[in-house]
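Colleague: After the sequence you'll find the predicted model.
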Amino acid sequence: MGAVVIVLAVAYGAAVGAGLPRAAYRLSVEPGEPWRAHHPDGRPVAGWFGAAGEGGGSGRWPPAAVCAAVCGALAGAAGARPEAAVFVAVTPLVVLLGIVDLAVHRLPDVLTLPLAAATAALLGVAALLPRAAGSWRGALLGGAALGAAYLLLFLINPAGLGLGDVKLALPLGVALGWYGWGVWVAGAFLGLLYGALYGLGLLLTGRATRKTGFALGPFMAAGALTGVLLGGFGA
């Protein structure tokens, strides 16, 4: 049964991930600019799902491969429990946010806020099903706590992170809180640690200065993924 769940999760991740480049292309714009509706040559972009053809979402880590790998890992950790379906289902949105953040250092509200609502609602349904290994109350508290923590960091140092990071913390905190406060602390800490190590690496290699900004969202997501994997295997 576990192998079947993993195969299905990988197939889902690959299929949905293959359609993310077009959305990433359309959303990767500077704040205040409208979403892209046309190719550089003036042709209209048809819809939001599919291969972009403009370079959006392409590169060293294709979205299909990333989504497939993450979905497979989450399914392997959570097994045939209802929360596995929730984590796998929302993974493409998290990957899309990471692509956009890397491209333009922006986490659009059109993704972060629905992601927070969907994660909380779906885990609420999962909590009602047999074999659920987490707590919906803990998930809601985890989302509120991580959002509040990032809001405090933003108020202390607005140049260090943006409000998009605060909003992304809501769904990540919900996912981490599902498995308890130990997992929440681990995922929250690792997200900041991964980002700090990356920034330190940029400084040491001369590719950035102390004032150089970089996308924190992907590292927050990586920390949350690590925490959820630990929680899933330990449940």
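Modeller: On my side now, so go ahead. Residues are numbered from 1 along each chain as shown.

Colleague: When you work out contacts or count neighbours from here on, use the C-alpha atoms and nothing else.
Modeller: Noted.

Colleague: Is Gly177 in a helix, a strand, or coil?
Modeller: Assigned by DSSP: H, G, I helix; E, B strand; the rest coil, the conformation of Gly177 is helix.

Colleague: is it true that it touches Leu140?
Modeller: Yes - using CA atoms under 8 Å, Gly177 makes contact with Leu140 at a distance of 7.1 Å.

Colleague: Between the two, which has more neighbouring residues?
Modeller: Gly177 (31 against 23; other CA atoms under 10 Å).

Colleague: how near is the more buried one to Trp35?
Modeller: 33 Å (CA to CA, to the nearest Å).

Colleague: ok, structure two:
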Amino acid sequence: MSTATGLYSDLVVVLVAALWGAATGALLPRAAYRFSAPSGEAWRERCPGGHPVRGWLGRARCGQCAAGESGHSGEFGRSEQSGHSGESGRSEQSGHSGESGRSGESHRPGRSGRSGREPGQARRSADARYGPRTAPLALVTALVCAALAAATGTRPEVAVWLLLAPVGVLLAAVDLKVRRLPDPLTLPLAGAALVLLGLAALVPEHAGEWSTALLGALVLGAGYLVLFLVNPAGMGFGDVKLALAAGAALGWYGWPTLMLGTFAGFLLGALYGGALLVARRADRKTAIPFGPFLVAGAFLGILAGAYAA
């Protein structure tokens, strides 16, 4: 294969990966909202306005709230407001979207936005959003997938990274929101990583070893388990389960990659905690979500391992 042909193939892979990341990232907001329930609580089944949230994939927007309809469970709406401070502002607005819309129209009939909608209608449209915005998640997932494809090229394991990346972004978003890594995501992710890498190992031109991927999952999972047992307040058990998947992905490229990705995760977490201390937004006893840094460290380790392979 000529150099020009190889470069063209790599560019096509990167473009396809970016489009895949944007498409899958756009499907994450609803799942991020539903999984963002505090530890011990069931996954969210209703929007802050009290309407049922159907399905797990798609944008986080309620059509009934946008139409100004009242929720079927006022008590649920109030509990959502009190239990999730990040959603309180939107919850209060959506709980009275019909009232605010009518009052806005009756007292200021001549004032409307450039789009021709009345103020109450614009407010209801904003209230309809109940979770993370679609554009940021789609952009982050697209960038992650494109970077992984650029580092891996046309080797078969690139398909594995593209399948795992959206789940990693989703886990990071949920952990940042409520400091919780859901079992329905962490445990299947570890199993999927090992199965998919096992399939990739059967395809010619792969650049990793499945045996070290398996050992990496066991070693990193055991290491995080020790940290959890030593200091349960500083390391959650969800991090231990996520470490299994991270260890498998990093171990695919060997032990140096595993150590690099692990170190990168702890370094990023330490830098974030230090920044909070400097900004006086936390003290030394403040717990921070470690899942996003574990995912970011694994991402950086995979990039380095793929480039070096």
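Modeller: Alright, I've got the coordinates. Remember, predicted model here, so these are calculated numbers, not experimental data.

Colleague: TM-score for these two?
Modeller: In this superposition the chains share a TM-score of 0.97, using TM-score structural alignment, normalised by the length of the first structure; 234 aligned residues with a CA RMSD of 1.1 Å.

Colleague: Where in the second structure does stretch 8-28 of the first structure fall?
Modeller: Using TM-score structural alignment, stretch 8-28 of the first structure corresponds to residues 16-36 of the second structure.

Colleague: Contacts for the matching stretch, please.
Modeller: Applying CA atoms under 8 Å, 6 or more residues apart in numbering, the contact partners of stretch 16-36 of the second structure are 43-45, 55-60, 130-135, 137-146, 149, 162, 166, 170, 173-175, 177-178, 180, 182.

Colleague: Out of those, which sit inside helices?
Modeller: 134-135, 137-146, 149, 162, 166, 170, 173-175, 177-178 (DSSP state H).

Colleague: From these, list just the buried residues.
Modeller: Among those, those that count as buried by neighbour count (16 or more other CA atoms under 10 Å) are 134, 137-146, 149, 162, 166, 170, 173-175, 177-178.

Colleague: Which residue range of the first structure does stretch 170-178 of the second structure align onto?
Modeller: Under TM-score structural alignment, the match for stretch 170-178 of the second structure is residues 96-104.

Colleague: May I have the residues that are in contact with Leu148 of the second structure?
Modeller: Leu148 of the second structure touches 158, 161-162, 302-303, counting by CA under 8 Å, 6+ apart.

Colleague: Look up the closest residue to the residue positioned nearest the centre of the first structure, ignoring the ones flanking it.
Modeller: The centroid of the first structure falls nearest to Val94 when counting by CA atoms, centre = their mean (2.7 Å). Excluding its sequence neighbours, the residue lying closest to Val94 of the first structure (CA to CA, 6 or more residues apart in numbering) is Ala221, at 7.2 Å.

Colleague: What is the equivalent residue in the second structure for that neighbour?
Modeller: Using TM-score structural alignment, Ala221 of the first structure lines up with Val295 in the second structure.

Colleague: pretty sure that match is touching Asp175, no?
Modeller: No - between Val295 of the second structure and Asp175 there is no contact under CA under 8 Å: 10.8 Å.

Colleague: can you map out the helices along the first structure?
Modeller: Under DSSP H, the first structure gives helices at 2-17, 20-27, 63-78, 82-104, 109-127, 136-156, 163-178, 181-204, 217-234.

Colleague: now those in TSV, with distance to Arg43 of the first structure?
Modeller: TSV is the format used below for those (distance: least, CA to CA, whole Å):
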stretch	distance to Arg43 of the first structure
helix 2-17	24
helix 20-27	13
helix 63-78	24
helix 82-104	22
helix 109-127	24
helix 136-156	40
helix 163-178	30
helix 181-204	38
helix 217-234	31
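
Colleague: between those helices, which one is nearest to Asp41 of the first structure?
Modeller: Closest to Asp41 of the first structure of the helices of the first structure is helix 20-27 (CA to CA; 14.2 Å).

Colleague: mean shift of that closest one relative to the second structure?
Modeller: The superposed helix 20-27 of the first structure is, by mean CA distance after the TM-score superposition for the first structure, a mean 0.4 Å from where its aligned residues fall in the second structure.
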